[in-house]
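Q: have a look; sequence and predicted model below, questions after that.
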Amino acid sequence: MTEVVKRERRGVVAIVTIDSPPVNALSAAVRRGILDNVTAAVADPEVQAIVLTCAGRTFIAGADITEFGKPPQPPALNDVIAALENSPKPTIAAIHGTALGGGLEVALGCHFRVAVKDARLGLPEVKLGLLPGAGGTQRLPRAVGVELAVKVILGGDPIKAPEAAQHGLVDEIVDELVPGAEAFAHKVLAEKRPLRRLRDDDSKIAAARADRSIFTNAVAAMTKKTRGLEAPFACADAIAAGLDYPFDEALKKEREGFLKLVVSEQSKAQRYAFFAEREAAKIDGVPESTKPRPVARAAIIGAGTMGGGIAMSFANAGIPVTLIETGEEQLKRGLGIMQKNYEATAARGGIPADAPAKRMALIDGKVGLEHVKDADLIIEAVFETMAVKKEVFTAIDAYAKPGAVLASNTSYLNIDEIAATTKRPQDVVGMHFFSPANVMKLCEIVRGAKTAPDALMTAVSVAKKIAKVPVVVGVCDGFVGNRMLAARSKQAEKLLFEGALPQQVDGVVTKFGMPMGPFAMGDLAGLDIGWRSRKDRGIKSEIADALCEAGRFGQKTGKGYYKYEQGSRAPLPDPEVETLIDQTLAKLGLKRRAIDDQEILERMVYPMINEGARILEEHIAARPSDIDVVWIYGYGWPVYRGGPMHYADSVGLKHIAERLALYAKQTNDPSLEPAPLLARLAAEGKTFASLAQPNKAAA
């Protein structure tokens, strides 16, 4: 009846197969194909049971989100699900790959579900700022109970088929998908099993109806870290409707919640971020036929915080690592910290009990750079000084095998200058990880002037394998993230000299949605690091220097811009800091003025956007969305604001350019003058998004 959905009869069982690459998304054609073929199978007197399955690598992996915001095309997904649920003949979903979002909602509409062992099932809509809008918040609690449903829906992460089977979401695990589903259909017919319509089965939500704390406790546990996000609470409200109202009324309330979210600024930003991450995978100037070099073993140079975190990322992905240090003591200390980190994660239930031993077995500690000789990828994570980097790369060049990719974890330094110390600059690339490297998802991949396309692809491919989000950037001081951060840091410091206090600046930044403000972040990193750097460069910063001269280095000393109680990391405003700032300003002949929160917010964010415009002008980043991915995954920019460049578009570039020009004049700071690109787009009434190529990643 349609090319993307086919039907064949095998005896008394109709096999309805969706074949719509790459992920069998629920486009209008797929929805129509399912509905037509199920209707035809129900009408066929020879058919006694219907199996719904998918060709290719996965079951239905979700809605076609490219349809969002466009006029709806019939049939509606709820109509498709109703046809499966109301069928007088058993309907069985046969699941492989992933059944996500609308895909799982379709499966929940079937009377039974079978899956292969490695299948995964979930409702990730919350990660797009949405809630499941086709009965997911109503049927999943009825399938697995309220507690697990809250975890799956509010967390957005899929569960594996064995766990799904344990909780009743999957009726049977099968070895071979279609033959197994067909055999299960015959079993259902032979045993005359009643058709289980989840909409009519309240048995698994009865306990939560009787004791509401089951639901509220589950929601409280899942919303601890959802500061600023609307969707998790909307999801909870939709699940609660299923406890309070009959099914059809609750379904209406779920739909109302979905329609409200789909037009919200938060969901638009989160859907933008979803596409932006996929766009970042497209690398300009690299032929599509370029293949990455094979990486069977990696070597990490430096067993400190960064090197250890990078090594753990490789071990987590099952890639053997040689971890290299200059001395036995440093190596032993680094390995010990990694062991403790793994054991602590296992104790919390984050990884299986046997994982620490298995992962540590993949990390081979060695002393001496000669041990890089067997590695296909070598990443140095040593001190951030050019002299040290050059020394290390000269040695690596002598020991590394031909074709090995040589990567620097530098966060600021010139990759081309580092590459020039080797006889193989084509093999050198930057891989800038973020601390803690085993947790943070971003990896800035820095392409040097001579970096070979396959070396670049190797860095990108490996970053994905170790669960990082790679973004390719060009060579400049600080690349994308730290270069923009420097613009913010400069303004944060200036605000102190004009009369703001650290807690006011940090309060505005965290209220905006960032995890930390610049001054709390400085205390966490250690103020002495910047102090030493300023001394080396002959630079003064009177307030920051005065803090360091008073022995206030941040959390490590219990005092910095804030004070910290014994054993606590919570920053507390310190009257001594206010006194020190007043004394410094008096000495410099400066007077404090009242600065409102709006000015602070604009001076924290708009200069970053301005620097982002310069980065685009210089082709350091290929797309505005790449900058946004860097900030979402590397710096904790709130995903519901879509990244600094997306946020700029939502505020309006004309307004931002006008405010920057005002602050440039007010503070006598030429760096705040609107960048030429920003000024041009503002004058033309355009957005940063207008610079992006028109093609979109597949849903």
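A: The structure has been received and is ready for your questions. Numbering: from 1, shown residues only.
Q: please count neighbours and contacts with C-alpha atoms only from this point.
A: Fine.
Q: which residue ranges of the stretch 401-550 of the chain form helices?
A: Using DSSP state H, counting those that start in this stretch, the helices of the stretch 401-550 of the chain run over residues 415-419, 453-465, 481-498, 502-512, 518-525, 527-537, 542-549.
Q: structure B:
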Amino acid sequence: MPVTSAIHDFVAVITFSNPPVNGLGQAIRRGLIDALNEALENDAVKAIVVTGGSQYFSGGADIREFNTPQVQMEPSLHSVINAYEASTKPVIVAINGTALGGGLELSLGVNYRVASANALIGLPEVKLGLLPGAGGTQRLPRAAGLENALNMIVSGTPVLAKTLADTRLFDRISQGDAQDDAIALAHEVVAAGKPLPHVRDWKIDHPNAEGFLGFSRTAIAAASGPYPAPLRCLDAIEAAVLKPFDEGMQVERAGFMALLETPESKALRHAFFAERAASKVTDIGSDVKPREIKRVGIIGAGTMGGGIAMNFLNAGIPVTILEVKQEFLDRGLTTIRKNYDNSAKKGRMTAEQVEQRMGLLTPTLAYADLGDADMIIEAVFEEYDAKKAVFEQLDKVAKPGAILASNTSTLDVDRIANFTSRPQDVLGTHFFSPANVMKLLEVVRGKATAKDVLATVMALAKKIKKTAVVSGVCDGFIGNRMIEQYSRQAGFLLDEGALPQQVDRAIEKIGFAMGPFRMGDLAGNDIGWAIRKRRYREKPDMTYSKTADLLCEMGRYGQKTGSGWYDYKAGDRTAYPSAEVDAMIVKHSADIGVTRRKIDDKEIVERLIYSLVNEGAHILEEGIAAKASDIDTVYLAGYGFPVWRGGPMFYADTVGLSHVIAAMNRYAKGYQGDAWEPAPLLRKLADAGQSFNTTAKPA
């Protein structure tokens, strides 16, 4: 039963259970109402305690019910809160673990609250572009104080219950089991004949509420950028201060409904569900058991290898790291320690934690020392010969059942797997640089990769706090295959009349973390050069602007050389426009007979994003990505696509696929127009008036 009730003396203890986070789904809501009515009808019951158990009170709405009929079914959360608020017997909530969103709103509707000191308390709805919709904006300011409530609601960041101990929110902060303390409080309330307080009746006490709200409005407006939710949250909180409770609830409801339809909230909700959906692989059920990973081996102690190692060290997993020369090994260990020391200096970890992590790291020059590793990841040069040498060695020393992974960003994982006698144990783990910081992990599933190998790495990704997305095998996988078309268009724009700073400025203006040329300078322009050289051999029909090659021939590889598409100063990462590069671009246009023209920002944005969309459609058709939302997750987590636009495929849905096709047809008539042949899937969906994704609707 999802909701149970037990009598302790004269106290009815109502416990609800809906793993993993006690979401307030329809069955829970119905059960809470039934249990309340049963307790109210039982003359032996004098008080009621509501608990989510020993670990979790409630994480709020049950996201598994979104887009299902259960969302609309009564009793709603409002109905549950109203019923408990109207109880004629005292109700005490016992919060162990966490109370977020609707879980906290439910607790605000009862008479008394007891929370364990380290319980997480919050209203995170703003992170989905919404505001708390079940009274949170009205009751929390009354219970926790105006300033506390505003900070919690506008930021969406949970706080520890003990930090709110001096407010009216909690009647008792428990150092043990909140349920035991709640039962004890119930006895006290009944014995003393205490009244039944209601948060809705409390006044907000603040020495200068209107002045504080005015100051906050200015600050929030400056900080909220493209997101409308923070100011809408403030509107509702302001109503809690200035209006009677019921009128404030109307303002809250109106704000919630308005935000529900904003493109920003739709994009944020899409991103939220897309990330969770990415972790689920259709053909891998609960019957597939992951392998145990107690120790990891890393081949290569350079920038990528060291960064990859840190992910596992941070998760408490011992790492053996191998290099071919002692000097390379020493340099890698020094860099890892330096990274940790810098974190310690910034207060992100203690000196003891630094030593603890470094103590999990074992350096070696011998492949034999990797024999006890449960998973081995190579992070060597992006060349088949280098990969072949490594995997042939691993095939000899790795124990049976060890997972062998390649950190390749573009190469054929099936070909790499065939360098071993155990292709079923091989897959790709494409970490993004810097690997200890970037969230994205592309997990590349080879044709022979065993299901339990894939399940193991997907579970391990969660443990090391990565957003994992499964990709099939192709050149560049999902992210880099698409970014190549984006980069091609960026180059063609230079040929036709744009300059790097204009292209970057246009795409950054709509929310990208950085434009293609700043991105190239950061990653290293020589990396793209090496890929293009391979393309010239393998795909001679694919055309590129020669400007990027000319740049590399000038030795301008990016920030690491002090010059790339932009000029850089020592110790300064600011990208300064380069007269030398601009002159090279203009001369190149003349050399190839292209008359330069004025290009507006709209064209720049459309050509860059629609090139991603079209290649994404090919990737979906080929089954490289299982679903469009996986592609969006890759670009949100790894390529700086603005979250409030939902990813390239969601962005195309928002614009309308017929409009995307119309724009592509226009560009097909211009320079390098053969790059604009619509993918069959894109054309099919556009013709049918359909979209890549369906937008999730919250409760």
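A: That came through fine. From a predicted model like this one, the values you see are computed outputs, not experimental measurements.
Q: care to give me the TM-score?
A: Once superposed, chain against chain, the TM-score is 0.90 (TM-score structural alignment, normalised by the length of the first structure); 690 aligned residues with a CA RMSD of 3.2 Å.
Q: among the helices of the stretch 401-550 of the first structure, which comes closest to Gly242 of the first structure?
A: helix 502-512 (33.1 Å; CA to CA).
Q: return the set of buried residues in that closest one.
A: Of the residues in helix 502-512 of the first structure, 502-509, 512 count as buried by neighbour count, 16 or more other CA atoms under 10 Å.
Q: dump these to a markdown table, plus distance to Gly135 of the first structure.
A: Output for these, formatted as a markdown table (distance: CA to CA, whole Å):
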| residue | distance to Gly135 of the first structure |
| --- | --- |
| Pro502 | 47 |
| Gln503 | 45 |
| Gln504 | 45 |
| Val505 | 44 |
| Asp506 | 41 |
| Gly507 | 40 |
| Val508 | 39 |
| Val509 | 38 |
| Phe512 | 33 |
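Q: just give me the closest of those residues to Ser87 of the first structure.
A: Nearest to Ser87 of the first structure among these, with distances taken as CA to CA, is Phe512, at 49.8 Å.
Q: any idea what that closest one aligns with in the second structure?
A: Structural alignment (TM-score structural alignment) places Phe512 of the first structure against Ile510 in the second structure.
Q: which residues does that match contact?
A: The contact partners of Ile510 of the second structure, by CA atoms under 8 Å, 6 or more residues apart in numbering, come to Pro642.
Q: ok, Val30 of the first structure next?
A: 4-5, 18, 20, 24.
Q: run those residues past the second structure and keep the common ones.
A: Among the contacts of Val30 of the first structure, the contacts conserved in the second structure (both residues aligned by TM-score structural alignment, their matches' CA atoms under 8 Å) are 4-5, 18, 20.
Q: between those residues, identify the one with the most neighbours.
A: Among those, the one with the most neighbours (other CA atoms under 10 Å) is Ile18, at 27 neighbours.
Q: beyond the helix or strand that contains Asp36 of the first structure, next helix or strand please.
A: In the assignment (DSSP states H and E), Asp36 of the first structure maps to helix 28-43. Moving toward the C-terminus from helix 28-43 of the first structure, the next helix or strand (DSSP H and E) is strand 49-54.
Q: what's the mean distance for that next one versus the second structure?
A: Its aligned residues in the second structure lie a mean 1.5 Å from strand 49-54 of the first structure after superposition (mean CA distance after the TM-score superposition for the first structure).
Q: matching residues in the second structure for that strand?
A: Against the second structure, strand 49-54 of the first structure falls on residues 47-52 (TM-score structural alignment).
Q: so what's the gap between the matching stretch and the chain middle?
A: Taking CA atoms, centre = their mean, to the nearest Å, one finds stretch 47-52 of the second structure lying 34 Å from the centre of the chain it belongs to.
Q: which ones are touching the counterpart of Tyr227 of the second structure in the first structure?
A: Here Tyr227 of the second structure is matched to Leu229 in the first structure, going by TM-score structural alignment. By CA under 8 Å, 6+ apart, the contact list for Leu229 of the first structure reads 129, 266, 640.
Q: any idea how far Leu229 of the first structure is from Ala296 of the first structure?
A: Counting by CA to CA, to the nearest Å, the separation of Leu229 of the first structure from Ala296 of the first structure is 40 Å.
Q: name the SS class of the counterpart of Arg556 of the second structure in the first structure, please.
A: Matched to the first structure by TM-score structural alignment, Arg556 of the second structure sits across from Arg552. Three-state secondary structure (criterion: DSSP: H, G, I helix; E, B strand; the rest coil) places Arg552 of the first structure in coil.
Q: and the residue nearest to Arg552 of the first structure when sequence neighbours are not counted, what does it touch?
A: Among residues not flanking Arg552 of the first structure along the chain, Gly560 sits closest, at 4.4 Å (CA to CA, 6 or more residues apart in numbering). Neighbouring residues of Gly560 of the first structure by CA under 8 Å, 6+ apart: 523, 527, 547-548, 552-554.
Q: again with Val42 of the first structure
A: 87-89.
Q: for the helices of the stretch 401-550 of the first structure, give me CSV that also has distance to Ala346 of the first structure.
A: Output for the helices of the stretch 401-550 of the first structure, formatted as CSV (distance: least, CA to CA, whole Å):
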stretch, distance to Ala346 of the first structure
helix 415-419, 38
helix 453-465, 22
helix 481-498, 32
helix 502-512, 31
helix 518-525, 26
helix 527-537, 33
helix 542-549, 38
